[in-house]
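[1] Based on what follows, work out the 3D shape:
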Amino acid sequence: MVDFDKYIDRRNTQSLKWDGMKAVFGKDDLLPMWVADMDFSPPEAVLGALKKRVEHGVFGYTIATDSTREAMIDWLKNRHGWDVSPEWILFSPGVIPSIRMAIQTFTEPGDKVLLQSPVYTPFFQMIERNDRIVCNSQLLLKHNRYEIDFADFEEKLKTGVKLFLLSSPHNPAGRVWTKDELSEMARLCQKHGVLMAADEIHADLVALPYKHIPLAALDHSIADMTLSFMAPSKTFNLAGLQASFMVIPNAELRKKMAAAQARDGVSMLNTFGQVAMEAAYRHGKSWLDAAMAYIRGNIELVKEEITRNLPELTVIEPEGTYLVWIDCRRLGLSDAELKKRLLEKGKLALNVGDAYGPGGEGFVRMNVACPRDIVQEGLNRLKAALT
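    A predicted model of the protein is given here:
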């Protein structure tokens, strides 16, 4: 039986979330509910596989085996109904390095790359730091649910966009895109000859009745122009092991990405990352189901407490991820004021919305993948900060 209520002290473990607060927020006396990793131990099967590998005692260069690919392929088939061929898979140390390689491989300096804000901050960073131009089709918030402005989306595509970065499920808004939404985005990108790169790192973290649909699983023509980036890191709390993978059905696109990997020297997986990845995909289903049920309980607690104690705030219902996007705009505070109150009055480390681009102003992102007592304490601190 998994005990998600168990508190695991992560201080002094080189944890970015806990030990990195001073560098990021200027304070280290905060409750961290910011960076997107869990405060839960991964599945026992993963820990067992890692211990066995440690006991072997030699940690030389590691190759990806058929067994690892088979575990991933079975997972994608069983969890998402997606049939993936082994040759479509390339390994990577992370989704962000994969996005960076895609930008460098399929665009030139000065080219436009499309995204949909408010969106995961590294999308902006990877575009700008590689001397490309951010082209933004901002999402529309209607009745507390984000929608795509398809007219604006197509107008932006017409401006010479070369690559579209999709966040699916969406971070930070928690939207799980429907088949119709995905199909229309793909249709417009096909119409205007725009390659699609889908960050699907939160694919497994979807609450019923919603269902994640891999973009490339829609049909063969869409798969032919899609790069899919996935990982077990969010799903099973393995981010520090730096193991992810790309699914690229188009042989020519895959060849170009493999060449980019060879050029950068990043095609080999971390030994422990590979061991953990295979064990998680083979044996992690029951753990994940239990984790998602627990996280859903945390989300319900957030909704109830904010409705009761902070009625000026609105929770954007998360359909996926373990991140809660909270609308604080009715408080009338700037993002700087919001951040100051959180840090000084609440002693609470959250991500403030302006970091996610236009449309994120006045929001905060709360990570609730932690024991319920910590969620409750975070809500108490949020109330102290904002009332």
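
[2] contacts, neighbours, all on C-alpha from now
    Will do.

[3] all helices in the stretch 151-300 of the chain, in order from the N-terminus.
    With DSSP state H, counting those that start in this stretch, the ranges of helices along the stretch 151-300 of the chain come out as 179-191, 220-223, 233-236, 251-264, 271-283, 285-309.

[4] Next, count neighbours for the residue lying closest to residue 186 once chain neighbours are set aside.
    Closest residue to residue 186 apart from its sequence neighbours, by CA to CA, 6 or more residues apart in numbering: residue 222 at 6.6 Å. Residue crowding around residue 222 was assessed by other CA atoms under 10 Å; the count is 20.

[5] wait, isn't residue 222 in contact with residue 188?
    No - because the distance of 10.9 Å does not satisfy CA atoms under 8 Å, residue 222 is recorded as not touching residue 188.

[6] Could you also give me the structure for this second sequence? I'd like to compare it with the first:
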Amino acid sequence: MRYDFDKQINRFQTASEKWDQLEEHFGDKDLLPMWVADMDFASPEPVIEAIKQRAEHGIFGYTVISDEYLDAVVNWMQVRHDWAIQKDWVCHSPGVVPALHFIVQSFTQPGDKVMFQPPVYYPFSKVIANNGREIVYNPLKYENGRYQMDLDDLRKKIAGVKLLILCSPHNPVGRVWTKEELAELGRICLEHNVLVVSDEIHFDLVLSGHTHTPFAAISEEFAQNAIICTAPSKTFNLAGLQISNIIIPNQKLRKVFADTVDKHFLGLPGTFGLVAAESAYRHGGEWLDQLLAYLEQNLDFLTAYLQQNLPELKVIKPEGTYLVWVDCRGLGLSLKELEQFMLQKAKVAFNQGYVFGPGGEGFIRINIACPRSLLEEGLSRVSAAMRSLKKG
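    So this is what the prediction gives:
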């Protein structure tokens, strides 16, 4: 079937963080939200139907992870990512961010060093700081409009680090790391006995010309020194159902992680999360292919629009995710001025780059997973505000 990604769906009054919490987050309810990473598209029809059928049963008691669910996860990894995993590697967590908290608590002690590569998904820093660990920054290098890992800097700083949190594909800069880049990172971490935790939640959202490589699929050595965090939430717009699959090939690591989850009494998943995820992994491939094609068109539209109307804003072309990192430093505005301009003049809610840590200052992150009419509306607002600013 053909899916209509142009259809606008009213999300107000649905307890949507993205739409109903604008005033709480930004102080203004009359904004167009293009910030938090969920999509303004309906999930695949087979997922919706599976939830309806399960709801009609009428009994929603304690639920366990079935073999059928695990088979669907294993098959998805094999078919979509050429990654052969075993069912007993899959551990439950209500989400990737909770899993990161459990991992930091399980494999480090207060005061231990944990490294990540900013500008990056901002909960990484909270996961480390809130658990009393020390943050070690290994900033990405931004050269000629493209980001790369700074492995020389990593080698200088890795002594004493216990754990590295990798973002792959990278949010917000959009890099899909090559197998060679990941392999070099993995070798350095093995040499220094650093556990790699790879947040791969955007792993299905890879644009044409690029291929995602699961970190643990590179070698058996890497697999035994890695925890891979995945979920159907970004792929199929299921974040509200709180289901993720934390894949841990190493039996000892897996037991430690599972014990920590059990201590928090989070061992049982939600009924509808399991139903939705299994259906998505079994029947959502066609929807995902159509989604990716639509996102590519949105990206092309965004790029062309900015080049023509807002040349001061430079798109860092993403290789994956539906999040676009845009360099706004050409406007010559301070961080506060840039934020106020977008909120008060343009009336659009973007994620400001500084929240992603060192190197994010002067950038914004735009969520393009929306009908093109909404994307055009947001860009038109910014363009109109810019014309007014220049006249002023």
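
[7] hmm, back to that, need the helices of the stretch 151-300 of the first structure in a markdown table with distance to residue 354 of the first structure, can you?
    Supplementary listing: these in a markdown table, determined by distance: least, CA to CA, whole Å:
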| stretch | distance to residue 354 of the first structure |
| --- | --- |
| helix 179-191 | 25 |
| helix 220-223 | 33 |
| helix 233-236 | 23 |
| helix 251-264 | 32 |
| helix 271-283 | 33 |
| helix 285-309 | 21 |
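
[8] Highest mean neighbour count out of these?
    helix 233-236 (a mean of 24; mean count of other CA atoms under 10 Å).

[9] Relative to residue 357 of the first structure, which of the helices of the stretch 151-300 of the first structure is closest?
    If you check each of these against residue 357 of the first structure by CA to CA, helix 179-191 wins as the nearest, at 20.5 Å.

[10] What range does that closest one cover in the second structure?
    Taken onto the second structure by TM-score structural alignment, helix 179-191 of the first structure occupies residues 179-191 there.

[11] what's in contact with the matching stretch?
    Stretch 179-191 of the second structure is touched from outside by 149, 151, 155, 195-196, 213, 215, 218, 222, 225, with contacts defined as CA atoms under 8 Å, 6 or more residues apart in numbering.

[12] Out of those residues, which comes closest to residue 284 of the second structure?
    Of all the contacts of stretch 179-191 of the second structure, the one with the least separation from residue 284 of the second structure (CA to CA) is residue 213, at 20.5 Å.

[13] The residue nearest to that closest one when sequence neighbours are not counted and residue 217 of the second structure: what is the separation?
    In space, residue 213 of the second structure comes closest to residue 179 once its chain neighbours are excluded; the distance is 6.0 Å by CA to CA, 6+ apart. Distance from residue 179 of the second structure to residue 217 of the second structure, counting by CA to CA, to the nearest Å: 10 Å.

[14] do residue 339 of the second structure as well
    Distance, residue 339 of the second structure to residue 217 of the second structure, by CA to CA: 41 Å.

[15] Same check on residue 244 of the second structure?
    Distance of residue 244 of the second structure to residue 217 of the second structure, computed by CA to CA: 19 Å.

[16] With residue 73 of the second structure instead?
    Distance, residue 73 of the second structure to residue 217 of the second structure, by CA to CA: 15 Å.

[17] longest strand in the second structure, by residue count?
    strand 161-167 (DSSP state E).

[18] mean deviation (superposed) between that strand and the first structure, please.
    For strand 161-167 of the second structure, the mean distance to aligned residues of the first structure following superposition is 0.4 Å (mean CA distance after the TM-score superposition for the first structure).

[19] Now do that strand: everything it contacts.
    With contacts defined as CA under 8 Å, 6+ apart, strand 161-167 of the second structure is touched by 104, 107-108, 112-117, 120-121, 124, 136, 193-200.

[20] Those residues in strands, which ones?
    For the contacts of strand 161-167 of the second structure, secondary structure assignment (DSSP E) places 113-116, 136, 195-199 in strands.

[21] Taking those residues together, which two end up most distant?
    113 and 199 (18.1 Å).

[22] out of these two, which sits in the more crowded spot?
    Set side by side, residue 113 of the second structure and residue 199 give different neighbour counts by other CA under 10 Å, the larger being at residue 199 (28 against 20).

[23] OK, contacts around that one?
    Contacts for residue 199 of the second structure were tallied using CA under 8 Å, 6+ apart; they are 96, 165-168, 228-230.

[24] repeat that for 6 Å
    For residue 199 of the second structure, the residues meeting the contact criterion (CA atoms under 6 Å, 6 or more residues apart in numbering) are 166-168, 229.

[25] and if you look at residue 8 of the second structure?
    For residue 8 of the second structure, no residue counts as a contact, taking CA under 6 Å, 6+ apart as the criterion.

[26] Translate it into the numbering of the first structure.
    Residue mapping for residue 8 of the second structure onto the first structure gives residue 7, with TM-score structural alignment as the criterion.

[27] about what we covered before: among the helices of the stretch 151-300 of the first structure, which comes closest to residue 356 of the first structure?
    Nearest to residue 356 of the first structure, of the helices of the stretch 151-300 of the first structure and by CA to CA, is helix 233-236 at 19.0 Å.

[28] Give me the contact list for that closest one.
    The contact list for helix 233-236 of the first structure, computed with CA under 6 Å, 6+ apart, reads 42, 239.

[29] compared with the second structure, how much does that helix deviate?
    Distance for helix 233-236 of the first structure, averaged over aligned residues: 0.2 Å (mean CA distance after the TM-score superposition for the first structure).

[30] Stretch 69-80 of the second structure: how far from the chain's middle?
    Its chain's average C-alpha position is 20 Å from that of stretch 69-80 of the second structure, according to CA atoms, centre = their mean, to the nearest Å.

[31] okay, that stretch sits on what stretch of the first structure?
    With TM-score structural alignment applied, stretch 69-80 of the second structure matches the range 68-79 in the first structure.

[32] in that stretch, what counts as buried?
    If you call a residue buried by 16 or more other CA atoms under 10 Å, then stretch 68-79 of the first structure has these buried ones: 68-76.

[33] Name the nearest of these relative to residue 269 of the first structure.
    Using CA to CA, residue 68 is the member of those that sits closest to residue 269 of the first structure, with 11.2 Å.

[34] Is that closest one in a helix, a strand, or coil?
    Applying DSSP: H, G, I helix; E, B strand; the rest coil to residue 68 of the first structure yields a three-state assignment of helix.

[35] Just give the closest residue to it, not the sequence neighbours.
    Excluding its sequence neighbours, the residue lying closest to residue 68 of the first structure (CA to CA, 6+ apart) is residue 278, at 5.2 Å.

[36] looking at it, the one you found is touching residue 69, isn't it?
    No - under the contact definition of CA atoms under 6 Å, residue 278 of the first structure does not touch residue 69, with a separation of 8.1 Å.
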